[in-house]
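1. predicted model, plus sequence, below.
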Amino acid sequence: MSRTVVVGAGLAGLAAAMRLAAAGREVTVVEARDVPGGCCGTARTGEYRFDTGPSVLTMPDVLAETFAAAGEDMERWLPLRRLDPYYRLRYHDGSHLDIVPGEEAMIEQVRRLCGAAEAVRYRRFRARLGELFAAEWDSFIDRDMTRLRELARPRALMRLAALGGFRRLDRLVGSHLTDHRLIKAHTFQALYVGLSPRTALGIYAVIAHMDTVGGVYFPRHGGMHAIPQAMAAVAEKAGAQMRYGVRAVRIDKDASGVAAVRLDTGERLAARDVVVACDLPAAHAGLLPEGSGDWRLRRPRYSPSCLVLHFGLDRRLADQAHHTLHFGGRWHSGFAELTSGRPQSDPNILVTYPESDTDAAPAGHATLTALEPAPNLDGGDWGRLAPRLEERLLGRLSDLGYGDLSAAPRLGFDPPAWARLGHSAGTPFALDHRFRQTAWFRPAGAARRVPGLHFAGMYTAPGVGVPPVLISGRLAAERILKAGR
């Protein structure tokens, strides 16, 4: 059998490894860290354990399909629970909106906050979100965009245009809804793709569909890091070899394409296929062989970054949702500040309180995480900004009712810390999703001039987020199996 080496044991690399090993390929996964997970990481301070990567899990069927491709039932390895509410949105005027499961229950939440007329408009808008999702999923999100012809789908493009997918996101949502609070509830997701609602295309309303209609989930045990742990275990069961604490330093090629992967141990792993599932700009800086360059990365436009503070609490919080988004008072100007490389003067803050993750803290204690969007390393003097923004975030949390957390055990990540963890430009959100970095215009999933060299992860299509990176891993595996090198 010809060997496939997967560089990086993040979600994308693990998704590829699970499928390839289950298909009978000889697979070796090389991971520089001591545990699987990549961006979906974990860390400890004292008796407290924190998830250091994504906190929002949507589209669990994509994850279940990954396990099923390896012949396994996800529920056996990774039982999930649906959050209720998915989010609690707290507005600057003191009002709040819970995003809850079920169409009628959600319409009632809208009626309570925004009135009967807006509830009628919301019902129609919710249906439009479903139409957009259906138009995009099979034709663009769940499809390999390595070849240009996959983008040229006239009927699908015409359908998206008719639904408003090529309008600006804020205008699309504003054409259906009138209450500014409800509009914010369905446009803040633009930041997930590194843009403001005024610049993001309407196609990204599908993220609001995933969040507010499809729902948000969480592992019943072990936090979000339980996801890569379970995936790695299934990959090993299928026959993949996991090599932790080992770094790939160079990919060799010969006349037929990929030939081997060199490790920092001095080993040379012969390979006919390689899946690069790590930070792609960093890989282009030395890991990849000659001829694997991609013109799409000549002028990369990176997403903003974030300041994250993880706290260990000596108490549990009453009536606290798993995810609470506190909106600042400056909506459009805040996005403009961030995307131009400046800290937001009145930032939106996501607070995550994983109460059900009881093993993350001692009995009677809990963990809490606050995330504030921030410029990446392309903007701002972080030697000066970091302490000021951290102090401001502590003050804001106190004002929001979380108490004085300055003396609580804590762990922080700012753009320089993200850079030390291997994220280009100090952002864990990769490239933004402007039109010129979307679908076929995003870095390709395969090197055209180096057969056997494939890419997966958030730098490739479909892009950023747990479901997209899982899909990218599946697409890489499918290309390899189809080529049969």
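-> Cool, got the structure.
2. all contacts plus neighbour counts: C-alpha atoms, from now on.
-> OK.
3. which residues of the stretch 151-300 of the chain fall in helices?
-> Taking DSSP state H, counting those that start in this stretch, the helices of the stretch 151-300 of the chain run over residues 154-162, 169-174, 180-185, 205-208, 226-237, 280-284.
4. next, the buried residues of the last one.
-> Yep, that's helix 280-284 we're talking about. Within helix 280-284, the residues that qualify as buried are 280, 281, 283, counting by 16 or more other C-alpha atoms under 10 Å.
5. which other residues reach whatever helix or strand comes next after that helix?
-> Per DSSP states H and E, the first helix or strand lying C-terminal to helix 280-284 is strand 305-313. With contacts defined as C-alpha atoms under 8 Å, 6 or more residues apart in numbering, strand 305-313 is touched by 48, 50, 361, 365-376, 390, 405, 408-415, 426-429.
6. what about the closest residue to residue 441 other than its chain neighbours, neighbour count?
-> With C-alpha to C-alpha, 6 or more residues apart in numbering as the criterion, residue 441 has its nearest non-adjacent residue at 6.7 Å, and that residue is residue 296. With neighbours defined by other C-alpha atoms under 10 Å, the count for residue 296 comes to 14.
7. this is the other structure I want to compare:
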Amino acid sequence: MSWMQKMVRRENVSLNTRTEPVPAGPDAPHAVVIGAGFGGLAAAIRLGVRGFRVTLLDRLDQPGGRARVFEQDGFTFDAGPTVVTAPFLFEELWSLCGKNLSDDVELVPVDPFYRIRFDDGTHFDYNGDMDDMVREIRKFAPSDVDGYKRFLEKSEEIFDIGFEELGHVPFDDLTDMLKIIPAMVKLQSHRTVYSLVSKYVEHPKVRKVLSFHPLLVGGNPFTTTSIYTLIAFLERKWGVWYSMGGTGSLVSGLSDLIDEIGGTQRYGADVEQILVDNGRASGVRLADGEVINADLVVSNADVGWTYRHMIHPEDRDTWTDRRVENMNYSMSLFVWYFGTDRKYEDVEHHTILMGERYESLLDDIFHNKELAEDFSLYLHRPTKTDPSMAPEGHDAFYVLSPVPHLESGVDWRVQAEPYRQAVSDYLEQTILPDLDDHLVTSRMLTPREFLTDYKSLKGAAFSVEPILQQSAWFRPHNRSEDVEHLYFVGAGTHPGAGMPGVLSTARVLDTTVPNPDAFSPTRAPQQEVTV
């Protein structure tokens, strides 16, 4: 049986052959987790090993959320995240369940991390080796080598505080934020990523190479707080990895862990409302009317959608409709998944194709909310590392283009195919010659599907935008300010988007969720009602 076949709808699955950790008993407090993305899967594991009875619900027909998997015409496509960093966060989840990650998932390093191709045809191979990076920088600007080394030192300094010290700390109270202000000032957090990079290097191409990372987590390098320059050191410290079989193999492995610790997983279960009783989360109601009672609820659904559409306004004093709508949300994405009947051997695993415009294009996407005629692209070719993702002699790809979210007013039912053709033409003219002649399978994901499939407010691909005014204490909290026993994981809460960030949001639950003995369960775990 393939790992994809194992990712079918599961309900009330429990493997009781293991003795460590011990599955929670029927009288243990019941935790309902909404959404089986990486945040929800990690939350279910962490709560399960602490002794909670866990029910994980997702409206899709498989785990993964944005990291779900498409299979089509013999090709396997990871729908979402493809860049695996900080693998210790995955290893920790396996360890909590008494297992080793390597028993279930094979991670292999990717080198270069990225090939960054500029519009004039030159390219920069980016990785974690100092000698290689110096050599690449010297191709464009020998005078920037010393500045690059000083930038790395600053990135490490920011990493030590921003990730190691604060990445797993809940910011429940304003005093938590006040305590770190001196460190934030010292780290120059008021600067943007691009501003901080520009302090150290001068060549425009080198600045692009060192500043694009916020786009991987939904941020604009020209407005995202410079705290996110820690990504440069994070990648250097732990590398960039690929999970053989695709990111979906990590999803499948996490789903299996939940089974093994006695958790319940239900797919095709669309949560319509979080029930609140006297200011406390008491369960959820599904779209078909079924009520599932709970002692606590964890939402891995989009935080904006959760507050705006899943909790009655009378139960929200802090996160009112107006406040939710007025937050700044990330850009969205146009994603095209496609396969070819030939291989493009000179194309790397991760390629970033920079368009001629940089700041002004990002202005169109984030501020003007206009769909520009030009674009910058990220191209994923997993078959460079893992030929099993496509039929023999074929290549699997996905290409994504950052685009404005749905406040742009673009009708993607009309615009999707012309936009796909424009992307295809650009790829054919640059690094995939004769693409149209070799195309054998194709599908698209647009901002419209980020809304309809993932219930992401405004079709934003990464939820709340990571600007300084929406970071740490200013971000929607991991523990709800409005509803007791309601918690959040995922891209929209602290510390933010990206695999390390989302997995860290679940880590925060270890601090914010009391131990099971603090709860006094009095309700049956499930009760069906007719509405």
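-> That came through, no problem. Quick caveat, the model's predicted, so the values are computed rather than measured.
8. for the helices of the stretch 151-300 of the first structure, which one sits closest to residue 97 of the first structure?
-> helix 180-185 (8.4 Å; C-alpha to C-alpha).
9. what span of the second structure is that closest one aligned with?
-> Using TM-score structural alignment, helix 180-185 of the first structure lines up with residues 204-209 of the second structure.
10. got TSV for the helices of the stretch 151-300 of the first structure, with distance to residue 90 of the first structure too?
-> Converted to TSV, the helices of the stretch 151-300 of the first structure look like this (distance: least, C-alpha to C-alpha, whole Å):
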stretch	distance to residue 90 of the first structure
helix 154-162	32
helix 169-174	19
helix 180-185	9
helix 205-208	17
helix 226-237	29
helix 280-284	36
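11. how about the ones you listed, which one is nearest residue 437 of the first structure?
-> Among those, the nearest to residue 437 of the first structure by C-alpha to C-alpha is helix 280-284 (13.9 Å).
12. contacting residues around that closest one?
-> With C-alpha under 8 Å, 6+ apart as the test, helix 280-284 of the first structure has contacts from 276, 292, 293, 297, 422, 424, 459.
13. and it, how far from the second structure on average?
-> Superposing on the second structure and averaging over aligned pairs (mean C-alpha distance after the TM-score superposition for the first structure), helix 280-284 of the first structure comes out at 2.5 Å.
14. okay, and that helix goes to which residues in the second structure?
-> Taking TM-score structural alignment as the measure, the second structure aligns residues 303-307 with helix 280-284 of the first structure.
15. any idea what residue 105 of the first structure aligns with in the second structure?
-> Aligned counterpart of residue 105 of the first structure in the second structure: residue 132 (TM-score structural alignment).
16. what's in contact with the strand or helix carrying that match?
-> Taking DSSP H and E as the definition, residue 132 of the second structure sits inside helix 130-140. Here helix 130-140 of the second structure makes contact (C-alpha under 8 Å, 6+ apart) with 124, 125, 126, 127, 144, 145, 203, 205, 206.
17. cool, stretch 371-382 of the first structure as well?
-> With C-alpha under 8 Å, 6+ apart, stretch 371-382 of the first structure has contacts from 302-309, 338-344, 347-351, 393, 415-416, 425-427.
18. try it again with 7 Å
-> Residues from elsewhere that reach stretch 371-382 of the first structure (C-alpha atoms under 7 Å, 6 or more residues apart in numbering): 304-309, 338, 341-343, 347-351, 415, 425-427.
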